[in-house]
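Participant: A predicted structure for the sequence below; I have some questions about it.
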Amino acid sequence: MDLKVSDLSVARGGRTLLETVGFRVAAGRALALRGPNGIGKTSLLRVLAGLQPPRTGRVDPGPDAIAYAAHADGIKPSLTVAENLRFWARVFGGPDISTALEAYALAPLASRPAAYLSAGQKRRLGLARLLVTNRPVWVLDEPTVSLDRDAVALFAESVRQHLSQGGLAVIATHVDLGLDAETLDITPFRPARPRIDPGFDEAFA
């Protein structure tokens, strides 16, 4: 399954950040997004994931094929590591959690409540959720935040395995993951002039 983005315009707070964005990512490939802070990388990823609508354009496939990992880890502190993963596996109809535990070196922590994990351990647990989603498209926003060098290596290997199985990934990151990834600088998609949606209601920003 390929990811196809056509003529996409992205807005935040009623202001158009990016317009006429178009690219294609083939199955088995990764795309690294580049651009200065504040240009709209997070907003673009949220549109890809179906969390906010585009102003114009199309994303194929839709959000049912996409797993999204953002700055929040998406875990419940009161549940153990294993319980968190089992919850997400049930939500997505995913596989047994053992592979996810091993991939992120979480097996020794399986019975520990997430509330007692370090920031890096919580991040590893949040990323391990990707492995129980059964979704071919991974959309990742700065996924290595709070990870040490060894954990970054675990994450990069997890992405490689995903790609080798026919999945694909779109990643916004400033870290060199050592992946054979194409790069897309989204700076050229920034509007030449600020554009405000006249129908935007600030109360719903």
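Facilitator: Received the coordinates, thanks.
Participant: Please count neighbours and contacts with C-alpha atoms only from this point.
Facilitator: OK.
Participant: Would you enumerate the residues in contact with the residue positioned nearest the centre of the chain?
Facilitator: Centroid-nearest residue in the chain: Leu140, 2.1 Å away (criterion: Cα atoms, centre = their mean). Counting by Cα atoms under 8 Å, 6 or more residues apart in numbering, Leu140 touches 45, 68-70, 169-172.
Participant: Provide the secondary structure category for Leu140.
Facilitator: strand (DSSP: H, G, I helix; E, B strand; the rest coil).
Participant: I meant to write Asp7 there.
Facilitator: From three-state DSSP, the assignment for Asp7 is strand.
Participant: now it: how far from Pro191?
Facilitator: 13 Å (Cα to Cα, to the nearest Å).
Participant: Counting neighbours, show which residues of the strand or helix carrying Gly126 come out buried.
Facilitator: Using DSSP states H and E, Gly126 maps to helix 119-128. For helix 119-128, the neighbour count (16 or more other Cα atoms under 10 Å) marks 121-128 as buried.
Participant: Below is an additional structure, to be compared with the one above:
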Amino acid sequence: MITLRVTDLACARGPAQILSGVTFAVAAGQALILRGPNGAGKTTLLRTLAGLTPPLAGRIDADPDAIAYASHADGLKAQMSVLENLQFWASVFGTRDPAPAIAAFHLEPLLDRRAGEMSAGQKRRLSLARLLVTGRPIWCLDEPTVSLDAENVARFAAAVTAHLEQGGSAVIATHIDLGLPQAETLDITPFVAKRIRTDDPFAERLA
């Protein structure tokens, strides 16, 4: 079953069109790995899929309430503890006990620590653990392994694998091989929009 279908999608970052003609489908139990050079538009595409940036053209066929987005920003409440952060997000999404998320990212020793006092890697683990309390089947992830050591990259890959085995899906921008057997790769380079300058030095348009 297709959970996310994208057809002829055009995406913009600010006033500039970045991507055009993006087309793909992701089925339940499948991950799609986005590849491309820095600045090609992977973040722009993920933000568009998540509904944070409106598309210029094309279609995104998915239930908007089915998508959970994780960006470079950790999105944590610094004055709250690890447990309080997870309980807060579980309440926002109306989901169950955060214990599976805590176990998946080995957060048990940190439950009482305030998020603002954690290392970059610990914050990233907590940020990714939030995905498990959203209850949403489609994960859109932007460089999720930043600040993670090898052990925690493996934990993240295991969490994604479990999510896929339970019928979820994921679109992940990463340069790391996560070893996901259910993953396909999409190079977005062919979809990068060619831009030319107009008489307006602050404007760009598609060539």
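Facilitator: Thanks, I have it. Small disclaimer: the values here were computed from a predicted structure and weren't measured.
Participant: Overlay them and tell me the TM-score.
Facilitator: Comparison of the two superposed chains (TM-score structural alignment, normalised by the length of the first structure) gives a TM-score of 0.93, and 200 aligned residues with a Cα RMSD of 1.8 Å.
Participant: ok, back up a step: the helix holding Gly126 of the first structure: average distance to aligned residues in the second structure?
Facilitator: Aligned to the second structure and superposed, helix 119-128 of the first structure gives a mean residue distance of 0.3 Å (mean Cα distance after the TM-score superposition for the first structure).
Participant: so which of the buried residues of helix 119-128 of the first structure comes closest to Leu101 of the first structure?
Facilitator: Using Cα to Cα, Ala128 comes nearest to Leu101 of the first structure of the buried residues of helix 119-128 of the first structure, at 7.1 Å.
Participant: Give the full set of residues in contact with that closest one.
Facilitator: Counted by Cα under 8 Å, 6+ apart, Ala128 of the first structure has contacts 85, 100-101, 103-104.
Participant: Let's see that with 7 Å instead.
Facilitator: Counting by Cα atoms under 7 Å, 6 or more residues apart in numbering, Ala128 of the first structure makes contact with 100, 104.
Participant: That one and Ala105 of the first structure: what is the separation?
Facilitator: 10 Å.
Participant: which stretches of the first structure form helices?
Facilitator: 41-48, 81-92, 98-103, 119-128, 149-164 (DSSP state H).
Participant: Same list, these, but as TSV with distance to Asp180 of the first structure please.
Facilitator: As requested, these are exported to TSV (distance: least, Cα to Cα, whole Å):
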stretch	distance to Asp180 of the first structure
helix 41-48	20
helix 81-92	28
helix 98-103	20
helix 119-128	20
helix 149-164	9
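Participant: Between those helices, which one is closest to Gly28 of the first structure.
Facilitator: helix 149-164 (4.3 Å).
Participant: can you state the direction angle for the closest one and helix 119-128?
Facilitator: 0 degrees (axes from the mean of the first three to the mean of the last three Cα atoms, to 10 degrees).
Participant: By how much does helix 149-164 of the first structure deviate from the second structure on average?
Facilitator: Helix 149-164 of the first structure sits 0.3 Å off on average (mean Cα distance after the TM-score superposition for the first structure).
Participant: Of all the helices of the first structure, which one is nearest Asp2 of the first structure?
Facilitator: helix 149-164 (11.8 Å).
Participant: Can you list the buried residues in that closest one?
Facilitator: Buried-residue list, helix 149-164 of the first structure, by 16+ other Cα under 10 Å: 151-160, 162-163.
Participant: Cheers, nothing more for now.
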